[in-house]
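K.L.:
My questions are about this predicted structure, shown below with the sequence.
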Amino acid sequence: MSSVFTRKLEERPELILNHELQPVHEDSKIRSEFGSFLGTIGRQCVPLDYVNWSRVSESEKNGWWEFVKTKYIIPKEGKDWVLKTICDAWRMYKSRFKAEYYTKYDNDEDRLKNRSQSIPLEKFKILLQYWGDEKIKSTAVKNANNRRKVIDTHTAGRTSFAQIRNDMKKVQSTPDTPTKADIYPKTRKNHEKKATKDAEGNDIEEEADANAEDMAEEAAKTVDEIDSAAHGPNWLVGRSGRTSKTRNITTHKSRKAEELATLRKEIAAEITTP
């Protein structure tokens, strides 16, 4: 991410927030870049020996937020989403670190012998003690088993659901926000392509499109039932930026931010037009 870390203040792209206080951009590549950038902060700046996110001090969080603002223009209401994203990146990195340097070995002696040099010895010992606790081990097993039960995974890759929703709204040229039933086939249709290719071994673009239409129709009928039965409120929404502090920020305010960003671009276009 050197292109972002070396970015000057005057080169910062401007992100806007949708009604869920999630950042989006007209260029989906900029939005993907932003997510990757926050991932580097989570992996490189948050110490691994913190046993959970609550151990991170407010001064550290504020420091990361201020640094993010030197690389992107983002409203202050986006702070909670940014910190949630950094937290999730840190947790994912820590999970992979545990698999490579803890779970892979049967005893602490081998773990210490093969520990990563990216973490000091004393901090690694703190992790060994934490991961070795019987209560923590039991919770980890339950979480792993629950994760294995998830089969309906999305195929959106690095593109956020918020960006997909924003792009769909732009193409449709409508003020209405796409529903979960609209989002579902957009984030799952590649499953249909992969399943058909595995079975027949040939190109099935037309059939995949038909499958996507079938999925859209089926999703419209069942997505609300599925949502309430097996998923949380953020299913097909993505990581929300709303918290107990920001839940009262209205959709109207988010739309005002979008209108302001559009107005700025129109003014800039008029200034540069001969």
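P.N.:
Arrived safely.

K.L.:
Every contact and neighbour count from this point should use C-alpha atoms.
P.N.:
Fine.

K.L.:
Which residue is the nearest non-sequential neighbour of Ile74?
P.N.:
Leu15 (5.2 Å; CA to CA, 6 or more residues apart in numbering).

K.L.:
what's the neighbour count on the one you found?
P.N.:
Look at Leu15: counted by other CA atoms under 10 Å, it has 23 neighbours.

K.L.:
Assess the claim that it and Ile73 are in contact.
P.N.:
Yes: taking contacts as CA atoms under 8 Å, Leu15 lies within contact range of Ile73: 6.0 Å.

K.L.:
which stretches of this structure form strands?
P.N.:
For the chain, the strands defined by DSSP state E occupy 16-17, 23-24.

K.L.:
I'd like to know which elements the first one is packed against.
P.N.:
In other words, strand 16-17. Judged by 3 or more CA pairs under 8 Å, 6 or more residues apart in numbering; DSSP states H and E, the packing partners of strand 16-17 are strand 23-24, helix 251-272.

K.L.:
Likewise for the last one?
P.N.:
Where contact means 3+ CA pairs under 8 Å, 6+ apart, strand 23-24 is packed against strand 16-17, helix 161-172.

K.L.:
ok, so what distance separates the residue nearest to Ile74 from Lys113?
P.N.:
Counting by CA to CA, to the nearest Å, the gap from Leu15 to Lys113 is 46 Å.

K.L.:
want to compare, so here's the second one:
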Amino acid sequence: MKKPVAGDSPASSLSPCEIPKSLLPIFLKHIAAFIDSLNVVVLARLLPQSHHRRILTASTSAVAASLLSQRQHRLVLAISTPLLQPPAASTRPLLPPDNGIKKNVQGPTFMRKIWARDKQEAIQVEFNDLGQPIDEKSSSELAHFLGAIARNGRYAPLHYKNWIKVPQTYKKEMLTQVQEKFQLPPGQEDWILKSITKKWRNWKSFVKTNYYDPNVSLVEQMKNVPERVHEDQWKELVTFWNSDASKRVSDRNKVSRGHQKMVHRKGKMSFARVAEKKKKELGYYPSRSTLFIECYSKGETPGNEVASQAMVQNRVCLKSINDPTQIVAKGIVRSIDPSTEVGGSRLRPNWCEVHIQVAVEWDEELIRRYGMFETIGDALGAHVAWPLFLVERDESDD
């Protein structure tokens, strides 16, 4: 060993190589712990506060990293040390693969700004006489916030078989959260819960469609926990979906879904908001038929499969405006030209001229009356105007 020379400082007389071998493992352990703590700090800045306790209880950075999304994980890898490794168990993507076609897909909506509000900053929401929100901005925020609650396993557990099974304590807590963030008129609790119910069912359907694979063993399915679903709830969901009872219900629902022909064309805009918009255009509240045409038609062409089937010279069934599943008459389509006149008035887009040959519901009122014709029975043998979305091909004629 080199002897110290007079005038040398203590620091200059030492080198890393002279650390005793017995102390080297301890030294390296402290260095690794320091690096690991830096990674945890990075993770804590990226994750919401609700995950901090899980980070602190994680034994390594790799375990804490498994709490991150793929995008956040790549960010950690870019700014932290090479010691941080991706989680061993891969998760299925939020959306199914698109065969190499890159699409711009909006990520999940968490409504963090709404969650951060206190009761003094609650958003006021305007409702109509039917108890439905109609203000464009606030009603949209309310709808998105209800969706965020429905997708939160803490407030709306996903493992219950149906909404009726969800305990009242959870439903009361959901209402409490909504009432703290929004100023709602009295008596809106039923509407709020109905809206959450629909969003909760849609979320469960999304999770099943994109994460559950009946061809994979139950053990493997339980390992493939979606990022936004609680692990204990996921295990109960998978167990139920694997049961024969669930498969029978699923098959029955698929058949029922196949009977649906009419398609809502207004996206996220509710019927109440469409009606309010139409009211401003017309100067009065729109009728049910006007509202139905507005929501289920698109442009100047038939807006769904039912309408496209109603072609000239086809035998068709006419459906009731009050109950679209009920047949009120049968006849033959004579024209779908908007300029064709029936009873002195033009058809207009998305309507057709029908020659009524069979009256099924004699007392059913005509949607567009003219002359002495007020009911289906009055118009037997005559021509009437009928909306295309309420016209269906007569299968008995095939």
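P.N.:
Good, I have the coordinates. A quick note: this is a predicted structure, and the numbers were derived from the prediction, not measured.

K.L.:
Out of the helices and strands packed on strand 23-24 of the first structure, which is the most enclosed?
P.N.:
strand 16-17 (a mean of 22; mean count of other CA atoms under 10 Å).

K.L.:
Show me how far that one is from its chain's centre.
P.N.:
How far strand 16-17 of the first structure lies from its chain's middle: 15 Å, per CA atoms, centre = their mean, to the nearest Å.

K.L.:
What range does that strand cover in the second structure?
P.N.:
On the second structure, the counterpart of strand 16-17 of the first structure by TM-score structural alignment is residues 126-127.

K.L.:
where along the stretch 1-150 of the second structure do the helices fall?
P.N.:
24-46, 52-57, 61-65, 70-79, 112-115, 136-150 (DSSP state H, counting those that start in this stretch).

K.L.:
what separates the fourth one from the chain centre, distance-wise?
P.N.:
Here the centre of helix 70-79 of the second structure is set off from its chain's centre by 27 Å, with CA atoms, centre = their mean.

K.L.:
and that helix, which stretch of the first structure?
P.N.:
Using TM-score structural alignment, helix 70-79 of the second structure finds no match anywhere in the first structure.

K.L.:
Could you list every helix and strand in contact with that helix?
P.N.:
Applying 3+ CA pairs under 8 Å, 6+ apart, one finds that helix 70-79 of the second structure makes contact with helix 24-46.

K.L.:
could you give the angle of the helix it packs on to helix 70-79?
P.N.:
Between helix 24-46 of the second structure and helix 70-79, the angle comes out at 140 degrees (axes from the mean of the first three to the mean of the last three CA atoms, to 10 degrees).

K.L.:
on that earlier part again, looking at the helices and strands packed on strand 16-17 of the first structure, which is closest to Ala156 of the first structure?
P.N.:
Ranking these by proximity to Ala156 of the first structure (CA to CA) places strand 23-24 first, at 15.2 Å.

K.L.:
Just give me the neighbour total for the nearest residue to Pro349 of the second structure once chain neighbours are set aside.
P.N.:
The shortest distance from Pro349 of the second structure to any non-neighbouring residue, by CA to CA, 6+ apart, is to Pro338 (5.0 Å). As a burial measure, Pro338 of the second structure scores 15 neighbours (other CA under 10 Å).

K.L.:
quick one, helices of the stretch 101-250 of the first structure?
P.N.:
108-113, 121-131, 134-148, 161-172, 180-186, 189-200, 205-230.

K.L.:
What range does the third one cover in the second structure?
P.N.:
Okay, so that is helix 134-148 of the first structure. With TM-score structural alignment as the criterion, helix 134-148 of the first structure aligns to 244-258.

K.L.:
mean shift between that stretch and the first structure?
P.N.:
By mean CA distance after the TM-score superposition for the first structure, the fitted stretch 244-258 of the second structure averages 1.5 Å away from its aligned residues in the first structure.

K.L.:
Flag every buried residue along that stretch.
P.N.:
In terms of neighbour count (16 or more other CA atoms under 10 Å), stretch 244-258 of the second structure has no buried residues at all.

K.L.:
next one: stretch 97-112 of the first structure
P.N.:
Buried residues in stretch 97-112 of the first structure (16+ other CA under 10 Å): Tyr101, Tyr102, Asp108, Arg111, Leu112.

K.L.:
what does the third one align to in the second structure?
P.N.:
Here Asp108 of the first structure is matched to Leu218 in the second structure, going by TM-score structural alignment.

K.L.:
quick one on the thing from earlier: okay, the strands of the first structure in a markdown table with distance to Arg264 of the first structure next?
P.N.:
Output for the strands of the first structure, formatted as a markdown table (distance: least, CA to CA, whole Å):
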| stretch | distance to Arg264 of the first structure |
| --- | --- |
| strand 16-17 | 12 |
| strand 23-24 | 16 |
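
K.L.:
For Ala89 of the first structure, find the nearest of those strands.
P.N.:
Of all those, strand 23-24 comes closest under CA to CA, at 16.6 Å.

K.L.:
Mind listing residues that contact that closest one?
P.N.:
Outside strand 23-24 of the first structure, the residues that touch it by CA atoms under 8 Å, 6 or more residues apart in numbering are Leu15, Ile16, Leu17, Asn18, Arg31, Ile74, Gly78, Ala162, Gln163, Asn166.

K.L.:
Show me which of the residues you listed is closest to Asp227 of the first structure.
P.N.:
Comparing the contacts of strand 23-24 of the first structure against Asp227 of the first structure with CA to CA picks out Ala162 as the nearest, at 17.5 Å.

K.L.:
Quick one: residues contacting the residue in the second structure that that closest one lines up against.
P.N.:
Matched to the second structure by TM-score structural alignment, Ala162 of the first structure sits across from Ala272. Shown in contact with Ala272 of the second structure (CA under 8 Å, 6+ apart): Asn128, Gln132, Pro133, Ile134.

K.L.:
One more: Glu189 of the second structure?
P.N.:
Shown in contact with Glu189 of the second structure (CA under 8 Å, 6+ apart): Leu175.

K.L.:
Cross-check the contact I'm expecting between the match of Asp108 of the first structure and Leu237.
P.N.:
No: with contact defined as CA under 8 Å, Leu218 of the second structure does not reach Leu237; the gap is 10.9 Å.

K.L.:
give me the number of residues near Val229 of the second structure?
P.N.:
Around Val229 of the second structure there are 19 residues (other CA under 10 Å).
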